[in-house]
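Novice: Sequence first, predicted model second:
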Amino acid sequence: MAVNFFGVTNYLEGLLPALAQAQSPRVAVVSSMASIQQNSAELVEALLSGDEEQALAIGASLEAEGPRAGYLNYPSSKRALGRWVRRECITEKWAGAGIPLNAVAPGTVITNMTRELLSTDEGKAMVDQNVPMPLNYHSEAVVIAKLLLWLTSEENTHVTGQTIYCDGGAEATLRGDDIWA
C-alpha cells in the first residue's frame, strides 16, 4: 500500500507543479492486469480516501490471514491506482493543466522476477491459469515500455483516465464482454 499506491500518488502530487510548468507534460503509471482480480473493497476505499494508516492496517490484517487473503493487497492496490487515475485525470489540476494521466496494466512480463517461475511447467501453468494471454503469450518488458513511451509522448493529446491492458488478451479473456458491470 505504501509503495504501490501512496508511493505513486504522493509522488505524482508532489511532481504536479513541475509538470504544470513543462512544455508537454504527460503521465503514465504502471498498474497490472491484477487490478481486475478479486480484491478487498474495504482496502480500495481506504486507499482512495487517502487514509494510509487504515490501509496499512487492513493490508496487515489480510496478510495475517495467510497467503490467499494476503495476496488481496496487490490487486487492491492496483485497482485503487486505476480508480485514482480515472478520478484525477479530469480535475482542474490535471486536465486543466493539459496533462494526460493514464495507467498501463501489463499481463505476464518476462523479467528477472518472473523468469524463474516461468521456467517450470508448474509455474507456467499457474501463471497461465490466472493470466491467460492468447495473443503472443508472455511479453518482453520492451512491449510495455513502448506503450508507456507513446502515452507520455506529445502525440498523446486526448487519451486520459485510461487503464490500458497490455496483456495479450488476458483482461478480455477473464472479463469477457461484460466490462461495464
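Specialist: Yep, it's here. Note that the structure is predicted; figures quoted are calculated from it, not measured.
Novice: C-alpha only now, for contacts and for neighbours.
Specialist: Will do.
Novice: Could I get the buried residue list for the helix of greatest length in the chain?
Specialist: Longest among the helix segments of the chain by residue count, using DSSP state H, is helix 73-88. Neighbour-count burial for helix 73-88, counted by 16 or more other C-alpha atoms under 10 Å, picks out 73-86, 88.
Novice: what helices or strands is it leaning on?
Specialist: In terms of contacts (3 or more C-alpha pairs under 8 Å, 6 or more residues apart in numbering; DSSP states H and E), helix 73-88 is packed against helix 41-48, helix 52-64, strand 101-106.
Novice: and the comparison structure, right after this:
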Amino acid sequence: MHFDWETFTYDSEWLREAVRIEDEADCDISAGFDWGANLGAVMAHPERYSQLARLRSIVIREFKELLVDWNLGVGAEAALICGRGLLMERLLHPTPEVQERLLAVLEEDLASPERDSSSKPLRAGLQELLQGILTPEDWELIAVTAGNSVREQVIERVQTAKTA
C-alpha cells in the first residue's frame, strides 16, 4: 500500500486495500490524521491546510538543498529520507520560537508574487533553523545513515566487479 505524503494522493488500489484492512479489523484504523475529530476545522479553514502543506514542502525542499550543498554523493538520498522523518517528528510540537519563524517563512512565501521561497535571506534563515531543529543525535543518525549508504554502495560495487 503506497500513499504519497508529498502530494497527499493515493490510487484506487490503495483505497481498496485500506478499506479491506479496516473491514478485517472491524473498526476505523485511523492511520494518519484524525480527520473525524478535526474535519470541521479543516473544512472551515481549508486554506490553512493548504498553507500547512505548502510550508511542509518548503521545509523539506530546503532540507534537501542543505544536503545538496553538503555534497553527500550517494549518501544524500539516505540522509534525506532519514532527515525528513526526523524533521517531521521534531516539527510535530515545535517551540513557540520555531513556530514563529516558520510562520514568517510561510508569510514571506505567500507574499511573493510567484510564491517563490528561494530568496537568499529566506533560504539562509530556514537552513539555519533546520540545523537547529534537529538535535546533535539526529545529525549523528543522518551522518551514519548516509555513511552506511556509501559503505553499501562500495561493497556492492566490489562484489559486482569480482563476479564480472
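Specialist: Thanks, I have it. What you see is a predicted model; the values in this text were computed from it and never measured.
Novice: care to give me the TM-score?
Specialist: Here the TM-score for the pair of chains, by TM-score structural alignment, normalised by the length of the second structure, is 0.27; 83 aligned residues with a C-alpha RMSD of 5.6 Å.
Novice: which one of the helices and strands packed on helix 73-88 of the first structure is the most hemmed in?
Specialist: Highest mean neighbour count of these: strand 101-106, a mean of 24 (counted as mean count of other C-alpha atoms under 10 Å).
Novice: starting at the chain centroid, how far to the longest helix seen in the second structure?
Specialist: Identified as the longest helix of the second structure according to DSSP H is helix 136-163. The chain centroid and the centroid of helix 136-163 of the second structure are separated by 22 Å under C-alpha atoms, centre = their mean, to the nearest Å.
Novice: What residues of it count as buried?
Specialist: Buried-residue list, helix 136-163 of the second structure, by 16+ other C-alpha under 10 Å: 138, 139, 141, 142, 143, 144, 145, 146, 147, 149, 150.
Novice: I'd guessed residue 55 of the second structure sits against residue 106; true?
Specialist: Yes. Counting by C-alpha atoms under 8 Å, residue 106 is a contact partner of residue 55 of the second structure at 5.9 Å.
Novice: quick one: residue 110 of the first structure and residue 144 touch, right?
Specialist: No. Contact criterion C-alpha under 8 Å: residue 110 of the first structure and residue 144 do not qualify, at 10.9 Å.
Novice: who's more crowded, these two?
Specialist: The residue with more neighbours, out of residue 110 of the first structure and residue 144, is residue 144; 19 against 16, by other C-alpha atoms under 10 Å.
Novice: ok, so of the buried residues of helix 136-163 of the second structure, who is nearest residue 158 of the second structure?
Specialist: Checking the buried residues of helix 136-163 of the second structure against residue 158 of the second structure with C-alpha to C-alpha, the nearest one is residue 150 at 12.4 Å.
Novice: Quick check: that closest one vs residue 82 of the second structure, distance?
Specialist: For residue 150 of the second structure, the distance to residue 82 of the second structure equals 14 Å [C-alpha to C-alpha, to the nearest Å].
Novice: if we can go back for a sec, make TSV from the helices and strands packed on helix 73-88 of the first structure and add distance to residue 9 of the first structure to it.
Specialist: Formatted as TSV, these follow (distance: least, C-alpha to C-alpha, whole Å):
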stretch	distance to residue 9 of the first structure
helix 41-48	10
helix 52-64	12
strand 101-106	12
